[in-house]
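> Could you work out the structure for the sequence below:
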Amino acid sequence: MNTSEMNDAQVAGLASAIIATAEAMGQEMNPGTAAIMAEDLCAYQVPVVRAALKACRLEVKGRLSMADILQRVQSSDGRPGKDEAWAIAMTTNDEFETVVLTDEIQLALAAAKPVLDAGDKVGARMAFISAYERLIAQARDDAKPVNWHVSVGFDANRRTAAITKAVQMQRIPQERGRLYLADLSVAPVTDDGRALAGLITGDVVRPTPAVREKLQAVKASMLEMRAATAERKDEMRIEAANELADRRALLLKQVEDLESGRASHG
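Reported below is the predicted structural model:
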């Protein structure tokens, strides 16, 4: 059960709604049966269950069943379908892309990664979908709400776009999205920050003495990069590759934390 668990009055009201739905579908239902079904559905939010009952009235041909209701309740939990989940998982290959993904997508991708690394994309997709469907089935059986989180890429502009889109799609709450954007913001807010940005923009802002020395170091570093030999450029590429490896290690650590969390609740 979770924090959306219904109270007794809501369960009783839901049982009445189940009976009414069954009657609207040309079926008589025993009040005791409806009460049992309502108890089984009490872990979900009332509006979600009522919406599922309405969908059953409009879509189901024949008798109302618990499976019909659950299918519609669970599909409204915000978890993407298998094809969308695979597409999201594949965007993590671009280290510059910021990706907003669910726990189940990250865990399923970890399960498929050995096949993907071997170059078998078709087999990797099959392994991913198999793991993903198993993971979301388990999560739904446990009435676990969907959890979207951000895997930050290196491109600052893409970070803002990805998080803004996730907020618009209601995958991340607005307040949480604002916090992400604030943490990832590259806009300087101090005179010292504006002085550093002036190296790029050309805007002149006088830095404090403490920062002036850092500015000189930054300028020297930029000059070094422009005049870098081929050997130095190779070194810089290696450094960039190491940064990407660090990010992959962080993603794997997140997967391990998720799996250990699932094991502790198992």
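> C-alpha from now on. contacts and neighbour counts both.
Fine.
> list the buried ones in the helix or strand in which Ala161 is found?
Counting by DSSP states H and E, the element that carries Ala161 is helix 156-168. Neighbour counts over helix 156-168 (16 or more other C-alpha atoms under 10 Å) mark 158-160, 162-164, 166-167 as buried.
> Can you give the contact residues for the very next helix or strand once past it?
For helix 156-168, the following helix or strand on the C-terminal side (DSSP H and E) is helix 174-184. The contact list for helix 174-184 (C-alpha atoms under 8 Å, 6 or more residues apart in numbering) reads 156, 159-160, 163-164, 167.
> With stretch 159-170 instead?
Outside stretch 159-170, the residues that reach it (C-alpha under 8 Å, 6+ apart) are 97-100, 150, 152-153, 172-174, 177, 180-181, 184.
> quick check, nearest of the residues you listed to Gly261?
Among these, Val150 lies closest to Gly261 (C-alpha to C-alpha), at 18.1 Å.
> next up, for comparison:
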Amino acid sequence: MNSCERLTLEQIARLALAIVATAEVLGQSLTADAAEMMADDLADYPAGTVSAALKACRRELNGKLTLAAILQRVQAADGRPGKDEAWAIAMTTNDEFETVVLTDEIQLALAAAKPVLDAGDKVGARMAFISAYERLVGQAREDAKQVNWHISVGFDANRRIQAVTRAVQMQRIPREHGQKYLADLSVEPVTEGGRALAGLITGEINYPAPGLRKKLELVKNSMMEMRKASAERKDEMRIEAANELADRRALLIQQAQQLEAKRAVQ
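As a prediction, this is how the structure comes out:
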């Protein structure tokens, strides 16, 4: 199901005229009927995105204007990362302390590649991931679905702030969503740098209340415990961390299955 509002008949008519004009700039004669058919095929995409794609065609094309050429530029502007960047984002989920902002397609492709990755074949896992990712992205673009970025929360509070701030700056999540997420954080950033990053979004810098200071003191004590722990306790803590990572991966798989189920009923 298309997540964008379809263009109105008036907008489609204006788009058809723009297509004819673009074809003429490229030295091509295009009939009104052909332009109207192309405009109707493009009507599921935002008008601004299609207009930008036509402008790119006028600048970049040397041959004839085709629907495929316009669609290529429309789809490339949907905000979905390329396969190599998507794989790098997926691999970031291996760090349980890292907060990761990822798309539905990255999460679903990671679930598809997980059995190969768990077997220790990273090269094969990458191939499986890219194959699934390109298929999922192709289907989403064919259905004219907008990209959906969401957050997988890690344990490090400062990294949460950094990840959300970066996602807002890259326009992957709306600023108001970033503000709400930062307001809902249960633990304040540990460092002044973290608070400064949060201020870029919220517009204000909040200092820890006494209750939060107590929580931060517990975090600090826990870190000191790790430094002073015996070799046996360190092994136990590493096992606990590995279990937490496994739980996080299981959650990502569960969410991916839910996404797949939703796609099936749409």
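> would you turn the contacts of stretch 159-170 of the first structure into TSV with distance to Lys214 of the first structure and neighbour count?
Listed next are these as TSV, based on distance: C-alpha to C-alpha, whole Å; neighbours: other C-alpha atoms under 10 Å:
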residue	distance to Lys214 of the first structure	neighbour count
Glu97	30	20
Thr98	30	23
Val99	33	25
Val100	35	22
Val150	32	17
Val152	27	22
Gly153	26	19
Ile172	37	21
Pro173	38	13
Gln174	36	15
Gly177	32	21
Tyr180	28	18
Leu181	26	16
Leu184	22	13
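> Which residue ranges of the second structure form helices?
9-25, 32-41, 47-60, 67-76, 83-92, 104-118, 122-142, 157-169, 175-184, 192-202, 210-228, 231-265 (DSSP state H).
> Ok, which of those comes nearest Ser3 of the second structure?
helix 122-142 (10.3 Å).
> buried stuff in the closest one?
Result for helix 122-142 of the second structure [16+ other C-alpha under 10 Å]: buried residues 125-126, 128-130, 132-134, 136-137, 140-141.
> sorry, back to before: okay, the helices of the second structure in TSV with distance to Ser3 of the second structure next?
Listed next are these as TSV, based on distance: least, C-alpha to C-alpha, whole Å:
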stretch	distance to Ser3 of the second structure
helix 9-25	18
helix 32-41	15
helix 47-60	14
helix 67-76	14
helix 83-92	22
helix 104-118	14
helix 122-142	10
helix 157-169	21
helix 175-184	19
helix 192-202	27
helix 210-228	41
helix 231-265	12
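> tell me how far the helix holding Ala161 of the first structure is from the chain's mean position?
With C-alpha atoms, centre = their mean, to the nearest Å as the basis, helix 156-168 of the first structure stands 12 Å off its chain's centre.
> and if you look at stretch 142-154 of the second structure?
On the basis of C-alpha atoms, centre = their mean, stretch 142-154 of the second structure is displaced by 5 Å from the centre of the chain it belongs to.
> What is the corresponding segment of the first structure for that stretch?
On the basis of TM-score structural alignment, stretch 142-154 of the second structure is assigned to residues 141-153 in the first structure.
> Between the two ends of that stretch, what distance do you get?
This stretch, stretch 141-153 of the first structure, spans 33 Å end to end (C-alpha to C-alpha, to the nearest Å).
> give the contact list for Leu212 of the second structure.
Contacts of Leu212 of the second structure (C-alpha under 8 Å, 6+ apart): 187-188.
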